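K.L.:
sequence first, then the predicted structure:
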Amino acid sequence: MELPASFIDYTRALLGDEEYDKLAVAIQQEPPVSIRLNNGKLKIENGKCRIVPQAGCITDFQLSAFNFEFNQVPWSSEGFYLDERLTFTFDPLFHAGCYYVQEASSMFVEQVLRQYVTGPVKMLDLCAAPGGKSTHARSVLPEGSLLVANEVIRNRSQILAENLTKWGHPDVVVTNNDPADFAALPSFFDVILTDVPCSGEGMFRKDPVAVEEWSPENVEICWQRQRRIIGDIWDTLKPGGILIYSTCTFNTKEDEENARWIQQEYGAEPLTVQVQENWNITGDLLPDNCEGSKSSIPVYHFFPHKTKGEGFFLAAFRKPETGDEIPVVSFSKEKTSKKKDKKGGAASSPVSKEQLNIAKSWLNDENSDKYILSAEGTSIRAFSKHYADELMAMKQCLKIVSAGVEIGEVKGKDLIPDHALAMCSSLLCREAFATEEISYKQAITYLRKEAITLPVTAPRGYVLLTYRHIPLGFVKNIGNRANNLYPQEWRIRSGYLPENIRILAESTVD
C-alpha cells in the first residue's frame, strides 16, 4: 500500500520518526478480526469458552473461533478477537443477530456509557449506519432506555434498520434525517453519540478507497463539516447530558482541535474515561497552548501499532447547566390527524380488533403490558408505552424508518408474523407458534429464501424455525412445502457454499 506523501509528512511530524515508522509497518499488516456478542441472545457462563442460548435453552455449544479467556477485547465486555476470519455470510448465527462484526477500537464507546450512564436515558446515535455502535450502545444502555439511531443517507438507513432488527431489542427508533432536522427537538436527548464522517486515516489498512480519497483538502473539508454537525445537534442535548465525539482518523485537526473547540465554543466539560495502562491508549497530541487552550483535555487515541485494532479517536463531554436552557420540547398531539378516505371521512383500518388480539397473543406475558400495539396501514407494531409521547414528537419532525418491533402484517383475513418478531427474543412468545429445529444446510436454504420441506409431523400454519435453538425466522407450512417468510431483500444471494466454512459454533456442516 502506497500512502500519500502529505499524510506521511504530517503524521511523521505529529508522532516522531520512531512512532511513525511503527505505525507505517502496522498499516501494511492484515487487520485483526473482531466480533461482539449479543448479550440479549447469547450468554457466556462461568468464564468458560461456551455460549448458551438465553431463551428456550436446551443445549449449549462450543465456540470454534476463539478462546474466551485469551481473546477478549479488553475494553468491551462482549467483544472478542477471532483467530481467523469466519465465513460470516454463511453463518446462521450471524443472520440471527447473535453477534456483530465490529472493529475492536470502536468498542471503546462502551467505557463512556458504562462509566457515565447509570439510569434509563434517551440516546441519539447521529451517524449510525451500518449499526456497529448502535447495536453496541443498545446492549450497554440500562434497561428502560430508548435508542434513536439516525442515518442521513436513505439506502444506508435501510441497512441500519436491518442490523438493528436482527439485534432484536424493541426499544429502538431508526430515522433518516440530516443533523439539522433534530433542532426541532430541543433538550430532548440525554446522550448523543456523534461518530462523525472523517478522512478515514485510521481505516487505511481495511479500506483501500480511504487511501485513494485522502488529501489535505479533504481533511480541511472534514473538520469544518464536523463542527457544523456538532452545531446542528448541540441544542437537542439536555443540559447535563453527555456528548460523545469520535472519528476513525489520526490527525489533530479532526480530533484534538475539534475537541478543544467543543469545550471552548459551548463551555462543555471534558470527561475523563478510566482506562487500563496496558490498553496502550494514547492521549492528547497537541501542545498545551494550541487553539488558545491553556492545557490539554482528556482524549483517547487508538493507533494500530499500539492497540489491537484500527485507528480511532474519542472525546466525551458534559453539557453545562447554565440556567438559560432552551425549553424542553412539548409532546403535543395537535399536529397528528387521522387519515381520511376519498370522501373525507375517517379511513377505516384494514386491521381488525381480532387481529390485534392475535398479535398480542404472540407477545410473552412478561413484557406485553409494557408495549402498545398499533396499526400502521396493514402492519401491527409494538412500541414502548413509556416512550409513546416521545415517538409522537419525533414523528412530527423526523422521517421514521422503523420504531419498535413490527409484529405482523394483515393480508386479507390472515395476520402474517413479521421477521422482526422472530428476532426480538424479549417480546416473542415461543409457545404461540409451533417450532422446528433445522440443520445447517436447511438454515442456509432458508436464508436464501428458498422453499424448505419440514417433517410430516410438523403442523400446518405458521412455524418458527430455530437453528441451535435460536430463532431464525418464520415459514408457513402448507404440507408439501413451507412458504419462506424471510425478508426478500435480506436473503443470501450467493448460490454456492464455500469449500472451507468457518462459523462461530463448532459444527459439522450436515
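P.N.:
Structure received. On a predicted model such as this, the values are computed, not experimentally measured, just so you know. Numbers count the residues shown, from 1 in each chain.

K.L.:
drop to CA atoms for contacts and neighbour counts, all remaining ones
P.N.:
OK.

K.L.:
isn't Ala420 right up against Val405?
P.N.:
Yes: if you go by Cα atoms under 8 Å, Ala420 and Val405 touch, sitting 6.1 Å apart.

K.L.:
now the common contact residues for these two.
P.N.:
When contacts are counted by Cα atoms under 8 Å, 6 or more residues apart in numbering, Ala420 and Val405 have Thr165 as shared neighbours.

K.L.:
how about the strands of the stretch 101-250 of the chain, start to end?
P.N.:
Remark: strands assigned in the stretch 101-250 of the chain by DSSP state E, counting those that start in this stretch are 122-125, 146-150, 172-175, 189-195, 237-247.

K.L.:
okay, these in TSV with mean neighbour count and distance to Leu427 next?
P.N.:
As requested, these are arranged in TSV below (neighbours: other Cα atoms under 10 Å; distance: least, Cα to Cα, whole Å):
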stretch	mean neighbour count	distance to Leu427
strand 122-125	23	21
strand 146-150	26	16
strand 172-175	25	13
strand 189-195	23	25
strand 237-247	24	30
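
K.L.:
alongside the first one, take a look at this:
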Amino acid sequence: MDLPVSFADRTRSLLGDEEYNKLADALNDEQPVSIRLNDEKLSSSSFSLFHASSDRVPWSATGYYLDRRLTFTFDPLFHAGCYYVQEASSMFVEQALKQYIGETPSVMLDLCAAPGGKSTHARSVLPEGSLLVANEVIRNRSQILAENLTKWGHPGVVVTNNDPADFAGLEDFFDVILTDVPCSGEGMFRKDPVSVSEWSPENVEICWQRQRRIISDIWPSLKPGGLLIYSTCTYNTKEDEENIRWMHDEFGAEILPVDAPAAWNITGNLLVGEDFPVYRFLPHRTKGEGFFLAVLRKPEGEAAQIRYKSTSSQGKKKTGASKANAGTSKEQLLAARAWLLSAEDYEVSANGMNITAFPEEYISELSIFQQSLRVVQAGVTLAEVKGKDLIPNHALAMSTVLVSDAFPREEISYEQAIAYLRKEAIVLSGSAPRGYVLLTYKNIPLGFVKNIGNRANNLYPQEWRIRSGYLPDEILMLLKS
C-alpha cells in the first residue's frame, strides 16, 4: 500500500520509527473479519461455522474473529438478524457501556449511527428497560440504519434522520450519547483503499473542526452526570487526544478510565506530557482496524442517577394502551396486540394504515421526538391494515417480542430461503395451512408469506431483496446447531 507521504511523516513522528514500520507492514496484511452474534436470536453455544473456524474478540461477549470471510449475502441467518458483520476494534464500546451503565436503564443516543454496527451492539448491551435513539443525518443511510435495526429485532429503538444541531431542543435529555464522529479515516486504509487517496493534511484540519462543532451541538442534550462516548477511526492526535482535551477544557468534562487488560494490547495517550485515559487500537498491536475511544462525564450532576424519566411517565401503571384511527378498528388493534409478548408493556397504535407497538413507558419521550425530530421509525410495525384484513409486517417477524405461536410456522430449506430472500414465489408443502404463515430457517423466523394453496405470496420487503441471481460455487455461512 502506497501511503501518503504526509501521513507517513505525521504518524512516524507520533509512533516512532519502529512502531510506524510495524503499522505500515500491518496495513499490507489481510484485513481481519469479525462478526457479533445477536444473542436474543442465536447464542454462542448454538452456532458453528461451515468450513471455517473462529476465535473470540476479547472485549466483546458475543464477538468472534473468522479465519475466512463468509458468503454473507447468501446466508439466511445474516438476513434474519442473527449476527452483524462488525469490525472488531469498534466492539470496545461494549466495555464502556458495561462499566458505566451497568444495570441502570438508560436513554441513549447514537448520533452518527449508520449503518448500524454500534447501534445494534449498544441495543444488545443496554440494560432491559432502556431506550436507544439511533440517528443518521444522511437520508438514504438512515434507511439502511432502520433496516439493520429492524432485523436486530429489539422494540426499544427509535431511528431518526437529523443534523446534530436539531437535538438542541432536547436539553439535558440523554443519559448516554455515543458520537462516532466523521473523521479522516486513517484507520480504514486497509479496509477501504479509497480512503487512502482521499486523505490529506487539509482534510484532517477540516475533520477536527467539524468534530468540535458536532460535540458543541450535542453537548447540551446530555444530562448532567451523563456519559459521552467519543470515537473515531483515525490515528492522529488532532482528531483524538486534542479533541478530548478540548472537551475537558471547554465543558469541564471528566475523562473516565475504561478497564482494559494489558493483554489486549490497546495503546494509550500519545500526547506528550498528557496522561488522561484514551484507548487507541493499532492494527499491528490489536487484531482489527484503527479505532480510538474515550469516555467523558458531564459535570454538575449525580453520576449515579443517569436516568431520564419524564414526570408524566414516573410511576405510571402499565396498561397496554391502544389508539385507533379512522382506518382501523378496535378489533384490529386487539388482534395485532395478541401477537406481542408482554403486550401490557406496549402502546399499540394506528399510524396511517400501519399498526405499531412502542414501549409504553417511553411514550412521552416518543411524543417529544415526533415534535422536534424527523422520526424514520419507532418501535415495531406489527401490521398493515387493508380493509378488514391485517397483513403482518416483516418487522414483526424479525422482532424478539413476537409470540411464538401467533402464526403457523413452516420450516423451509436453504434453497427455499434464498428464493424467499430474492422475493421469488414460494411453494410450500401440501400440509401448510392457508393464510399468513411465518417461514423459518433453522427454526429462526425469516419472514411472512400468504399461502393460497398452489403458491405463497412473498411478503419480504422489495427493497431488501437479494438482487444477485446466481449462487457462488462455494458458500461459507453460519450453522445453527
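P.N.:
Everything's here; your move. Model, not experiment: these values are computed from the prediction.

K.L.:
that older thread, could the strands of the stretch 101-250 of the first structure go into CSV alongside distance to Ala268 of the first structure?
P.N.:
What follows is the strands of the stretch 101-250 of the first structure, written out as CSV (distance: least, Cα to Cα, whole Å):
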stretch, distance to Ala268 of the first structure
strand 122-125, 18
strand 146-150, 23
strand 172-175, 27
strand 189-195, 13
strand 237-247, 9
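
K.L.:
which stretch among those strands comes nearest Gln62 of the first structure?
P.N.:
Within the strands of the stretch 101-250 of the first structure, the stretch nearest Gln62 of the first structure is strand 172-175; the backing value is 31.3 Å (Cα to Cα).

K.L.:
so where in the second structure does that closest one end up aligned?
P.N.:
Aligning strand 172-175 of the first structure against the second structure (TM-score structural alignment) gives residues 157-160.

K.L.:
mean distance between the matching stretch and the first structure after superposition?
P.N.:
Stretch 157-160 of the second structure, aligned to the first structure and superposed, deviates on average by 0.2 Å (mean Cα distance after the TM-score superposition for the first structure).

K.L.:
give me the distance from that stretch to the chain's centre.
P.N.:
Here stretch 157-160 of the second structure shows a centroid-to-chain-centroid distance of 11 Å under the convention Cα atoms, centre = their mean, to the nearest Å.

K.L.:
which residues touch it?
P.N.:
Contacting residues not belonging to stretch 157-160 of the second structure are listed as 123, 131-136, 142, 145-146, 149, 373-379 [Cα under 8 Å, 6+ apart].

K.L.:
with stretch 359-368 of the first structure instead?
P.N.:
Leu373, Ile380, Ile407, Gly408, Leu415, Ser426, Leu427, Leu428, Cys429, Arg430, Ala432.

K.L.:
quick one: what's aligned to the second one in the second structure?
P.N.:
Taking TM-score structural alignment, the alignment pairs Ile380 of the first structure with Ile355 from the second structure.

K.L.:
average distance between the helix or strand containing its match and the first structure?
P.N.:
In the assignment (DSSP states H and E), Ile355 of the second structure maps to strand 354-359. Compared with the first structure after fitting, strand 354-359 of the second structure deviates on average by 0.3 Å (mean Cα distance after the TM-score superposition for the first structure).

K.L.:
past that strand, which element shows up next along the chain?
P.N.:
Per DSSP H and E, the helix or strand that comes after strand 354-359 of the second structure is helix 363-372.

K.L.:
and that following helix, what's buried?
P.N.:
Buried residues in helix 363-372 of the second structure, defined by neighbour count with 16 or more other Cα atoms under 10 Å: Ile363, Glu365, Leu366, Phe369.

K.L.:
equivalent analysis for stretch 416-426 of the second structure, please.
P.N.:
Buried-residue list, stretch 416-426 of the second structure, by 16+ other Cα under 10 Å: Gln416, Ala417, Ile418, Ala419, Tyr420, Leu421, Arg422, Lys423, Glu424, Ile426.

K.L.:
end-to-end on that stretch?
P.N.:
Start-to-end span of stretch 416-426 of the second structure (Cα to Cα, to the nearest Å) is 7 Å.

K.L.:
same check, this time on stretch 227-243 of the first structure
P.N.:
With Cα to Cα, one end of stretch 227-243 of the first structure sits 13 Å from the other.

K.L.:
which residues does it contact?
P.N.:
So stretch 227-243 of the first structure is in contact with 179-180, 182-194, 196, 258, 316-322, 325-326, going by Cα under 8 Å, 6+ apart.

K.L.:
all helices of the stretch 51-200 of the first structure, in order?
P.N.:
Ranges of helices in the stretch 51-200 of the first structure, per DSSP state H, counting those that start in this stretch, are 92-95, 109-116, 132-140, 154-167.

K.L.:
ok, the nearest residue to Val159 of the second structure once chain neighbours are set aside to Leu145 of the second structure distance?
P.N.:
In this structure, Val159 of the second structure finds its nearest non-sequential neighbour in Ala134, 4.9 Å apart by Cα to Cα, 6 or more residues apart in numbering. Distance from Ala134 of the second structure to Leu145 of the second structure, counting by Cα to Cα: 8 Å.

K.L.:
quick check: neighbours shared by these two?
P.N.:
With Cα under 8 Å, 6+ apart, Ala134 of the second structure and Leu145 have common neighbours Ala113, Val159.

K.L.:
grab the nearest non-local neighbour of whichever residue in the second structure pairs up with Ala434 of the first structure.
P.N.:
Per TM-score structural alignment, the equivalent position to Ala434 of the first structure in the second structure is Pro408. Excluding its sequence neighbours, the residue lying closest to Pro408 of the second structure (Cα to Cα, 6+ apart) is Val437, at 5.3 Å.

K.L.:
OK, contacts around the counterpart of that neighbour in the first structure?
P.N.:
Counting by TM-score structural alignment, Val437 of the second structure corresponds to Val463 in the first structure. Residues in contact with Val463 of the first structure (Cα under 8 Å, 6+ apart) are Phe433, Ala434, Thr435, Glu436, Phe474, Val475, Lys476, Asn477.

K.L.:
for Ala113 of the second structure, same thing?
P.N.:
Ser119, Ala134, Asn135, Glu136, Leu145, Asp180.
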